[in-house]
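>>> Provided below for reference: sequence and predicted model.
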Amino acid sequence: MSVTTDPAPPRIRAKSCPATVRTTPAPGPATPRPHTGQVSPAVQQTALPAPPLRDFGGGPFGIYVHVPFCATRCGYCDFNTYTAGELGSSASPQSWLEALRGEMATAAAAFDALPSAQPPVSTIFVGGGTPSLLGGDGLADVLDAIRANFTLAADAEVTTESNPESTSPEFFERLRAAGYTRISLGMQSAATHVLRILDRTHTPGRPVAAAREARAAGFEHVNLDLIYGTPGESDADLDLSLDAVLEAGVDHVSAYSLIVEDGTAMARKVRRGELPAPDEDVLASRYERIDTRLSAAGLHWYEVSNWAATDSGRCRHNLGYWDGGDWLGAGPGAHSHVGGVRWWNVKHPGRYAERVAAAPILPADGWEELTDDERYTERIMLAVRLRSGLPVRDVDHAGRTAVAGLVADGLVEVRDDAIVLTDRGRLLADGVVRTLLS
């Protein structure tokens, strides 16, 4: 199979469906991929929906918590989030938190029943949605609900996403006191007109101020998210955003190319001709511009869309996804992966709360046992994105045969017995994956 010329680096949708790899770039958390394994339409049980659980306990274990609330809906967003107006009286942060406590207790009991000893939780990631809408006390309650049911590793990484406009110095101080260790701020752009097109509500200067407040509160690890390739964005706009990122002094940057998702307000505008679709050549050029600026400032890529100043600054939770680890996904629409089995929760917050309250059951809407072929495919798709590369030993005979052609095309190199993307290969990562799997 030949390598396609899709120039935009793909994005793992690493929130509500962390193991999913999009073969086109995407700006944020997941919508579920089509499920291809042994699928059950619903799971009405306290036990984990996992007959084999054959590999659980062999590596790091993380917990992802999905907060489904947003003040407003961004035009590009297709994530499982809801505004207060959309929910009405069917759900609230209070009912969600009570349901989360119930899900944590049920899940802990299910894990305790496994033959393998439950490992300590090495990473926690609270995403959404807009977790900062819960406030410092609400996010402290989330962490308390986890601690009440699971054992945290002594060096656990605990991250929460935040919208800069719903943060303050007091907010960050409360989080630090509660035990959070890492902050991820949604910046997207420093250009006012770009934020307007994205329907973002924060002012351009607020993310930098919020990052400084987080660092002043004692957070050593602070991330800023960027979106590039928005219709109407210029090179000068991107440079303005990069200037702001570097001024903030953060130790981690995530940069995602815009994808226009079906069903979003932005997709409707593109379809009506009100906005142009993102240009792939422009996306590739912007990615190279980002990488050049960040690398010169001492932030180096460790995954196709992520840069960190130090090894300790890398997001360990997301590395758990990319390395094929295990995690529990809690909250509406969250996906879990344990020992070769994946399950996903009901999506609507009201139904989620009803499901948990009705009986001590997992609020799962279905599950699948991954076949060996599916596990192999996901291993290739995930590991190839990492700077550490895909170990040659993990690739089958056909894939190893294809490596020589990829090396000749300048897309990968073999280093320390691992297949590693070159700079050009990062722009064509989807094609590399398809070639290795052909």
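Structure's in. What do you need? The model shown is predicted, which means the values in this text are computed figures rather than measured ones.

>>> drop to CA atoms for contacts and neighbour counts, all remaining ones
Fine.

>>> ok, residue 82 to residue 135 distance?
Per CA to CA, to the nearest Å, residue 82 is found 17 Å from residue 135.

>>> more crowded one of the two?
Legend: neighbour count by other CA atoms under 10 Å for residue 82 and residue 135, higher for residue 82 (22 against 19).

>>> give the contact list for that one.
Residues in contact with residue 82 (CA atoms under 8 Å, 6 or more residues apart in numbering) are 68-70, 73, 129.

>>> Quick one: the residues you listed as CSV, columns for secondary structure, distance to residue 202 and neighbour count too.
Shown next, in CSV, are the contacts of residue 82 (DSSP: H, G, I helix; E, B strand; the rest coil; distance: CA to CA, whole Å; neighbours: other CA atoms under 10 Å):
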residue, secondary structure, distance to residue 202, neighbour count
68, coil, 19, 25
69, strand, 16, 25
70, coil, 13, 18
73, coil, 13, 20
129, coil, 15, 25
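
>>> Comparison target, given below:
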Amino acid sequence: MPSALPLADPAPDDGLLPSSALDGIEQRDFGVYLHVPFCRVRCGYCDFNTYTADEIRGVKQSDFADQAIAEVVFAARVLEASGAQSRPASTVFFGGGTPTLLPADDLRRMLDAVRTTWGLAEGAEVTTEANPDSIDDAGIDSLAAAGFTRLSVGMQSAVPHVLATLERTHDPANVGRVVAAARRSGLAVSLDLIYGTPGESLDDWHRSLDEALALEPDHLSAYALIVEPGTKLARQIARGEVAPVDDDLHAVFYEAADAQLAAAGLDWYEVSNWATAPEHRSRHNRAYWTGHDWWGVGPGAHSHVGGVRWWNVKHPAAYAERLARAVSPAAGRETLDTETRRIEHVLLQTRLREGVSTDALTALGRRNVAGLIADGLVEPGPALRGTVVLTLRGRLLADGVVRRLLPD
């Protein structure tokens, strides 16, 4: 969750949604995202809305679970008052920050609030992110007993000098311990990796992939390192203390990952995500990519219901103050028009393995498909049947493909 919030209209204190948000609501799933904004150490590359103990003023980390629960209760009142039919949560995702810095009992109480307020759909996916050094075996057992079904582990790399550049503090050996404990508790496991860190070689990247695959994860995400303005890493690069990111290597690293993951039985289903089987694809993230509804709980969290999007105030103290006054913690909101929703649909759906229907394109966008096929960016067979599906080369140049599908 990037720390900078977009500019938009003020959000009403009562949080009520316009009637347009209810159109077709019965056809959309409902998910809940809970943003826990605390980290033990701020990584130099991170642009997320997170805070270390030294940066928090006016709030206590131990109070956060109660504040999040208060927003869940507030959300239910808003949806009911807006005329939205009650829907059980199909997915629940605890992100951050490092959710597992909170006691497992706090996470259980937050999940119980979702369960009590909306209910959980049968077979609901319930995920928490965790750093390898932020949870022990007993904590993992407690999460499984509480109803969590999936653990997303921030491995990032298996190579100490790469982790040091990223300012990740965990011992790489802890990744295997956490995965083993999750397996014993019956949790599905996802691993997150980052490639393209300054100083990372192709051999380093292969080592990280090898060690990740040796743990036999159900799901793996691999993200190219993006140097965000204002981060410590960006300042280090600007001062010449760290080598700049080599964008040309990103394609080499990505191709290596795709080949190695495919050989191990993980198929891509989104440009940066692979899974061993369809049931292990992140259902929560797919809800974002396919336009379903979710309520984001926590400082800076984003929400979306029926084309209405809003985001909470960033700082935990401001968030707590608004909830204490029983008003919406939202800082701003926007109602997407039909054209904006079409553009976002094309942008996101293009990144998925099932691709985007040419029906979502303008006449000029459809005409550009032939050129994309000729350039080896789009699979010819699906395109002839009316669906744009990226080739491997197309995945490497996905942003450029989208620009040609959405010409001015």
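Yep, it's here. Everything numeric in this text was worked out from a predicted model, so none of it was measured.

>>> So after superposing, what's the score?
After superposition, the two chains reach a TM-score (TM-score structural alignment, normalised by the length of structure 2) of 0.96; 403 aligned residues with a CA RMSD of 1.3 Å.

>>> re earlier: and which of the contacts of residue 82 of structure 1 is nearest to residue 111 of structure 1?
Residue 111 of structure 1 lies nearest to residue 68 out of the contacts of residue 82 of structure 1, by CA to CA, at 24.8 Å.

>>> roughly how far apart are the aligned residue in structure 2 for the closest one and residue 139 of structure 2?
By TM-score structural alignment, residue 68 of structure 1 lines up with residue 37 in structure 2. Counting by CA to CA, the gap from residue 37 of structure 2 to residue 139 of structure 2 is 19 Å.

>>> OK, contacts around the alignment partner in structure 1 of residue 346 of structure 2?
When structure 1 is aligned by TM-score structural alignment, the residue opposite residue 346 of structure 2 is residue 380. Neighbouring residues of residue 380 of structure 1 by CA under 8 Å, 6+ apart: 390, 395, 433, 436-437.

>>> returning to what we had before: just give me which of the contacts of residue 82 of structure 1 are shared by structure 2.
Shared with structure 2 under both residues aligned by TM-score structural alignment, their matches' CA atoms under 8 Å, the contacts from the contacts of residue 82 of structure 1 are 68-70, 73, 129.

>>> for those, which one is nearest residue 345 of structure 1?
residue 68 (12.5 Å).

>>> how about the contacts of residue 82 of structure 1 in JSON lines, adding distance to residue 337 of structure 1?
Below are these laid out as JSON lines (distance: CA to CA, whole Å):
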{"residue": "68", "distance to residue 337 of structure 1": "20"}
{"residue": "69", "distance to residue 337 of structure 1": "24"}
{"residue": "70", "distance to residue 337 of structure 1": "26"}
{"residue": "73", "distance to residue 337 of structure 1": "28"}
{"residue": "129", "distance to residue 337 of structure 1": "21"}
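
>>> and which of these is nearest residue 229 of structure 1?
The closest of these, once distances to residue 229 of structure 1 are taken by CA to CA, is residue 73, at 19.5 Å.

>>> Between which two of the kept ones among the contacts of residue 82 of structure 1 is the distance greatest?
Among these, 68 and 73 lie farthest apart (CA to CA), at 11.3 Å.

>>> rewinding a little: am I right that the match of residue 346 of structure 2 sits in a strand?
No. Counting by DSSP: H, G, I helix; E, B strand; the rest coil, residue 380 of structure 1 is located in no strand; its state is helix.

>>> For the stretch 201-350 of structure 1, which segments are assigned as helices?
206-216, 235-248, 265-271, 280-296, 316-322, 349-358 (DSSP state H, counting those that start in this stretch).

>>> so which of those helices gets nearest residue 339 of structure 1?
The nearest among these, by CA to CA, is helix 316-322 at 12.9 Å.

>>> which part of structure 2 lines up with that closest one?
The aligned range for helix 316-322 of structure 1 is 283-289, by TM-score structural alignment.

>>> Report the mean deviation for the lengthiest strand in structure 1 after fitting onto structure 2.
Scanning structure 1 for the longest strand, with DSSP state E as the assignment, gives strand 152-162. When structure 2 is superposed, strand 152-162 of structure 1 averages 0.6 Å from its matched positions, counting by mean CA distance after the TM-score superposition for structure 1.

>>> Buried residues in that strand, which are they?
152, 156-162 (16 or more other CA atoms under 10 Å).

>>> How many neighbouring residues does the residue nearest to residue 297 of structure 2 when sequence neighbours are not counted have?
Nearest residue to residue 297 of structure 2, sequence neighbours excluded (CA to CA, 6 or more residues apart in numbering): residue 34, at 4.7 Å. By the criterion of other CA under 10 Å, residue 34 of structure 2 has 26 neighbours.

>>> What's the match for residue 121 of structure 1 in structure 2?
Match for residue 121 of structure 1 (TM-score structural alignment): residue 89.

>>> I'd say that match and residue 121 touch.
Yes. If you go by CA atoms under 8 Å, residue 89 of structure 2 and residue 121 touch, sitting 5.7 Å apart.

>>> Could you pull out the strands in the stretch 301-438 of structure 1 for me?
Taking DSSP state E, counting those that start in this stretch as the test, the strands found in the stretch 301-438 of structure 1 are 306-308, 326-330, 335-338, 341-345, 364-369, 390-391, 412-415, 418-421.

>>> Any idea which of those gets closest to residue 31 of structure 1?
strand 335-338 (10.0 Å).

>>> In structure 2, which residue range corresponds to the closest one?
Counting by TM-score structural alignment, strand 335-338 of structure 1 corresponds to 302-305 in structure 2.

>>> So which residues make contact with the matching stretch?
21-22, 292-296, 309-312.

>>> run the last query once more with 10 Å
Residues outside stretch 302-305 of structure 2 that contact it (CA atoms under 10 Å, 6 or more residues apart in numbering): 1, 5, 17, 20-23, 25, 28, 30-35, 79, 84, 288, 291-297, 309-313, 330, 332-335.

>>> Tell me how many other residues crowd residue 186 of structure 2.
16.

>>> likewise residue 389 of structure 2?
Neighbourhood size, residue 389 of structure 2 [other CA under 10 Å]: 25.

>>> Tell me the counterpart of it in structure 1.
So, by TM-score structural alignment, residue 389 of structure 2 is matched to residue 420.

>>> which residues does the residue nearest to that match when sequence neighbours are not counted contact?
Closest residue to residue 420 of structure 1 apart from its sequence neighbours, by CA to CA, 6+ apart: residue 389 at 4.4 Å. Contact partners of residue 389 of structure 1, counting by CA under 10 Å, 6+ apart, are 302-303, 380, 382-383, 412-421.

>>> any idea which of these is closest to residue 261 of structure 1?
residue 382 (21.7 Å).

>>> All set now, cheers.
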